[in-house]
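>>> structure for the following, please:
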Amino acid sequence: MIPLAELLRPKNLDEVIGQQHLVGKKKPLRALLEVGKITSLILWGPPGCGKTTLARLIASYVDVEFIQFSAVTGGVAEIRLVIKKAKEDQTLFKKQTVLFVDEIHRFNKSQQDAFLPHVEDGSIILIGATTENPGFEVNAPLISRSQVYVLHALTDEEMREIVKRATEYYKGYTWDERALKHIIKSSNGDARTAINAIELASSFGRKITLKLAEEAIQRKAIYFHYDTISAFIKSMRGSNPDATVHYLSRMIKAGEDPVFIARRMVIFASEDIGNVQPTALVVATACMQAVHMIGMPESGLILAQTATYLATAKKSLSSSTAFWEAMKDIDEENLAP
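Coordinates of the predicted model:
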């Protein structure tokens, strides 16, 4: 049985919801494809924002062989086989190959190096998808030979349109508006999560209530991404360690990415604490590195230790205020060289 997410996948650029800064009228990706050009790309964005969909659409707009490859399950040996076939297709049939590597950041530097000579000589057109900053996770030589496009998490309005398309697939079903709102909010801009939740909820019966939606999305309605991270930051800013741990726990329970939480604390340490207690940035950075190495559930302890440290630290906006004021002066004043 074909998954609903696959059935609903856009067949052309006009069907794409979101990422209009790339695929809208006269925007860079659309402009390239409309003239039949394609180059190696890195698509950087959060889960479920359309990276795989765009990669497939890009290949469909030009006459190329499309090969999808996962950095999670594949290795250098498989890459060599793909590249060998690509060279044969290019020689025998004058046909280029687009190699789509999902989660390219999962490859280490030496594995990524295996692509370089073949990207350079045109044997393959590489499209890499990553949820991590390619500046840190993808080889600099590979980035220099590719165009990096940033994709954004889908907005609630865009998610509503996707959910509408998904529910229209189920004729004769009734959907409680609260259930749909919960799926939209809990999906955090991830279209795949929302569509999968709709598909699962439909298997529970023909009348979908909030309770069934909660079971489908596997998290409670109180766990909303942006509201909770905002409350977490405000709790640290207000020097309230109890509230800080409460909101941290809500995020962890809801399945929030621990690295995302750690990054927010690194930013907070510099922006809200600064030089009044400079060790805060050291602690927060060490936290992010440890979380990246350790993983869940143990990373929860590291996050809690760091969050309470930052919440009880002295606060100062001096350095961040000075920086933004200087940037404002540069924008507004006619400064001499």
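>>> switch to C-alpha atoms for all contacts and neighbour counts from now on
Fine.
>>> leaving aside the residues next to it on the chain, what's closest to residue 277?
Distance criterion Cα to Cα, 6 or more residues apart in numbering; nearest residue to residue 277, sequence neighbours excluded, is residue 314 at 6.4 Å.
>>> isn't the one you found up against residue 273?
Yes - assessed by Cα atoms under 8 Å, residue 314 is found in contact with residue 273 at 6.3 Å.
>>> who has more neighbours out of the two?
When residue 314 and residue 273 are compared on other Cα atoms under 10 Å, the one with more neighbours turns out to be residue 273, at 25 against 17.
>>> element containing the closest residue to the more buried one other than its chain neighbours, please.
Among residues not flanking residue 273 along the chain, residue 315 sits closest, at 4.3 Å (Cα to Cα, 6+ apart). Following DSSP states H and E, there is no helix or strand that holds residue 315.
>>> what about residue 315, how many neighbours?
Going by other Cα under 10 Å, the residues that sit close to residue 315 add up to 21.
>>> ok, it touching residue 278?
No - applying Cα under 8 Å, one finds residue 315 not in contact with residue 278, separated by 10.4 Å.
>>> could you pull out the strands for the protein?
Applying DSSP state E to the chain gives strands spanning 41-44, 65-70, 97-102, 124-130, 147-150, 174-175, 207-208.
>>> second chain to compare with the first, below:
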Amino acid sequence: MTTVKCPVCAIDLPSDAINDHLDKSCTLAKSPSKPRTSAIQNQIKNENGDWSFMTPASGSVSGSKTKKRKSASKSDAKKPASRVDDNDKDNDNDKNDSDSDLEIIPTQSKKKKAENTTHRQNKQKTDVPPAPIFTTKATQSTPNNLIQAQPLAERVRPTTIDGYVGQEDLMGENGILRSMILSDNIPSSIFWGPPGSGKTTLARIIAHRSNAKLKELSATNSGVAEAKQILDQAKTTLKLNGTRTILFIDEIHRYSKSQQDTFLPYMESGACVVIGATTENPSFKINNALLSRCHVYCLTKLSGEDITTMLRNALHKWRDQNAHHAHQAIEEIIDADFLRYLSSISDGDGRAALNSLEMVLRAVEIRHRSTTTKPTTKEDLLGSLKRSMVLKYDRDGDFHYDSISAFHKAVRGSCVDGALYWLARMVEAGEDALYIARRMVVIASEDVGMADCAALPLATATYQACQFIGLPECRINLAHCTVYLAEAAKSIRSYVGYNNAVDAVRNHPQYPVPIHLRNAPTQLMKSLGYGREYLYNPAYAHPVHQEYFPHDLPHDARLINREHKVHDQQLLDEWEKESVSVKSGDGQLHQQESSVQPAKCPKGLGK
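The predicted structure follows:
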């Protein structure tokens, strides 16, 4: 290949690359054989007047634009380019400007050709290894990095049945789910339970024990299209080699009921086993067609003993995985009592307990390595953990309705302490004060009713006070009304009577209104006898007896206000004094020990 010498940097280059080399300011395909000579550059700069040879001559300005953009032909490229000096400077000026290599501007195709040529040249230089971008002492593999980044709850997650903690009714020695896992006969299922109760762990144990493949999805970040793709793959895999697939869908209630229909044909054909995990009530969040094809397993909160066992196992695994960490400092702080405290504040959530344990381990390790801060004490950690506790309350979930139900039942049962407790649970968790006040208005008529007609105006005033004031001050108004309703006498006459009337309306035909009870606003209606035999009660000094029911309504349906609970305060006080409380030496009434069974409620105080 013919080579030419660059007139700027005096580097030997292929003839077809000289133009691109000059266009890129002498940075393309520099040859290591001959270094760049600054003296030559200075000489050329001085002789040509500040790189004047790189600009077109004045005579070429009048030329056409095509001459300036002319690419170097092969015949031109084969001509050797001599070094510019004083002797041949005049000869170069006599040449046509368009034929000069320095004036030719390469086209796009020429640039690509030059880049390809340079790439081939660099590829041929196998004796010079490429310089590394950076160097590291040791490069860890990606899986190890991902494992190290996992939280403690994920790293210590059990993979065997024996390592599973909690849910004894399902995973105990005689648990139905344990038997199905051991026999590798798991159908499509729904795991319903609170967070941290072991739903995901159960699904992974099933996949680890079974010969099936496990695919995991989360409805929070995966659409139905991705799930359908996995279901199609599961059907193909089962058809080709007989391997089943278990699709675990976390938070399956996030899919709409129409989206849940996607799983139905695959579950019916047995092409895939679908296991869904949800924290919401399946009766409201899961499609009925999907529920009929699944077994619903209800997982409860973990007990304090179960969480303590889980924390103890996690601590042992952590010690095995971190042999170089500060074990002595950790042993001094994390003892059996500390683990029981973590269990008590976790509220049955195993994941929350493990996260608290991990926070403690990291805090102890950081303080142990530091030379400027004082060591961590158990009292410091207990205070931090207590401040980090958050009341779990979902204003749209089951606990929202369960709490207001417990409050209502405590007021109905005249348990002031219980009513105030549930009121505080809801208010402190952020419940809407108007929601609680509305329930009090209902209680005032449903449970107190005719026994104390002042309850309804007080409940209504409480609702208005909550509107005017708002939280946190209106908590006092709520407590005021709660105590009044709980201590008030109770009567359900109006409530039960209305329900009986509804039954009579629904279970019997719609009989016409008796003619003497009809309204007669016109002369025609009066002529037809409307209201003619009606007896106007204020016009009589004695009680008036007339029929107010339809004539054909059976007699048993007319007994709307049947026998009801009668509240006799005097009789109730006597019964409590004799059976529930005992009088001490100071003359005060005190509740008996819980071991003493109270006497049955006397006749007339309840059913």
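>>> give me the TM-score for this pair.
The TM-score (TM-score structural alignment, normalised by the length of structure 1) is 0.71; 289 aligned residues with a Cα RMSD of 4.3 Å.
>>> quick one on the thing from earlier: I'd like the strands of structure 1 as CSV, with distance to residue 114 of structure 1 and mean neighbour count appended.
Output for the strands of structure 1, formatted as CSV (distance: least, Cα to Cα, whole Å; neighbours: other Cα atoms under 10 Å):
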stretch, distance to residue 114 of structure 1, mean neighbour count
strand 41-44, 16, 23
strand 65-70, 14, 16
strand 97-102, 13, 24
strand 124-130, 12, 26
strand 147-150, 18, 16
strand 174-175, 49, 16
strand 207-208, 49, 17
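>>> could those strands go into CSV alongside distance to residue 196 of structure 1?
Compiled in CSV, the strands of structure 1 are given as follows (distance: least, Cα to Cα, whole Å):
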stretch, distance to residue 196 of structure 1
strand 41-44, 22
strand 65-70, 21
strand 97-102, 19
strand 124-130, 21
strand 147-150, 24
strand 174-175, 15
strand 207-208, 14
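>>> out of those, which gets nearest to residue 291 of structure 1?
When the strands of structure 1 are ranked by distance to residue 291 of structure 1, counting by Cα to Cα, first place goes to strand 124-130 at 18.8 Å.
>>> name the helices or strands packed onto that closest one?
Taking 3 or more Cα pairs under 8 Å, 6 or more residues apart in numbering; DSSP states H and E as the contact definition, the neighbouring helices and strands of strand 124-130 of structure 1 are strand 41-44, helix 51-60, strand 97-102, helix 116-120.
>>> if we use 6 Å, what do you get?
strand 41-44, strand 97-102 (3 or more Cα pairs under 6 Å, 6 or more residues apart in numbering; DSSP states H and E).
>>> read off where the longest one ends up in structure 2.
Under TM-score structural alignment, strand 97-102 of structure 1 corresponds to residues 245-250 of structure 2.
>>> ok, average deviation of that stretch from structure 1?
Comparison of stretch 245-250 of structure 2 with structure 1 after fitting gives an average deviation of 0.6 Å (mean Cα distance after the TM-score superposition for structure 1).
>>> contacts for that stretch, please.
Residues lying outside stretch 245-250 of structure 2 but in contact with it, judged by Cα atoms under 6 Å, 6 or more residues apart in numbering, are 212-218, 234, 272-277.
>>> then stretch 346-361 of structure 2?
Contacts for stretch 346-361 of structure 2 (Cα under 6 Å, 6+ apart): 153, 196, 301-303, 307.
>>> same check on stretch 113-129 of structure 1?
Counting by Cα under 6 Å, 6+ apart, the neighbours of stretch 113-129 of structure 1 from elsewhere in the structure are 40-43, 87, 97-104.
>>> so which of the contacts of stretch 346-361 of structure 2 sit within helices?
Of those, the ones assigned to helices by DSSP state H are 153, 307.
>>> separation between residue 438 of structure 2 and residue 393 of structure 2?
Going from residue 438 of structure 2 to residue 393 of structure 2 by Cα to Cα, to the nearest Å gives 19 Å.
>>> nope, residue 477 of structure 2 is what I was after
From residue 477 of structure 2 over to residue 393 of structure 2 (counting by Cα to Cα), the distance is 22 Å.
>>> the more surrounded of those two?
Of the pair residue 477 of structure 2 and residue 393, residue 477 is the one with more neighbours under other Cα under 10 Å, namely 20 against 17.
>>> show me the contacts for that one.
residue 462.
>>> what do you get for residue 213 of structure 1?
Listed by Cα under 6 Å, 6+ apart, the contact set of residue 213 of structure 1 reads residue 179.
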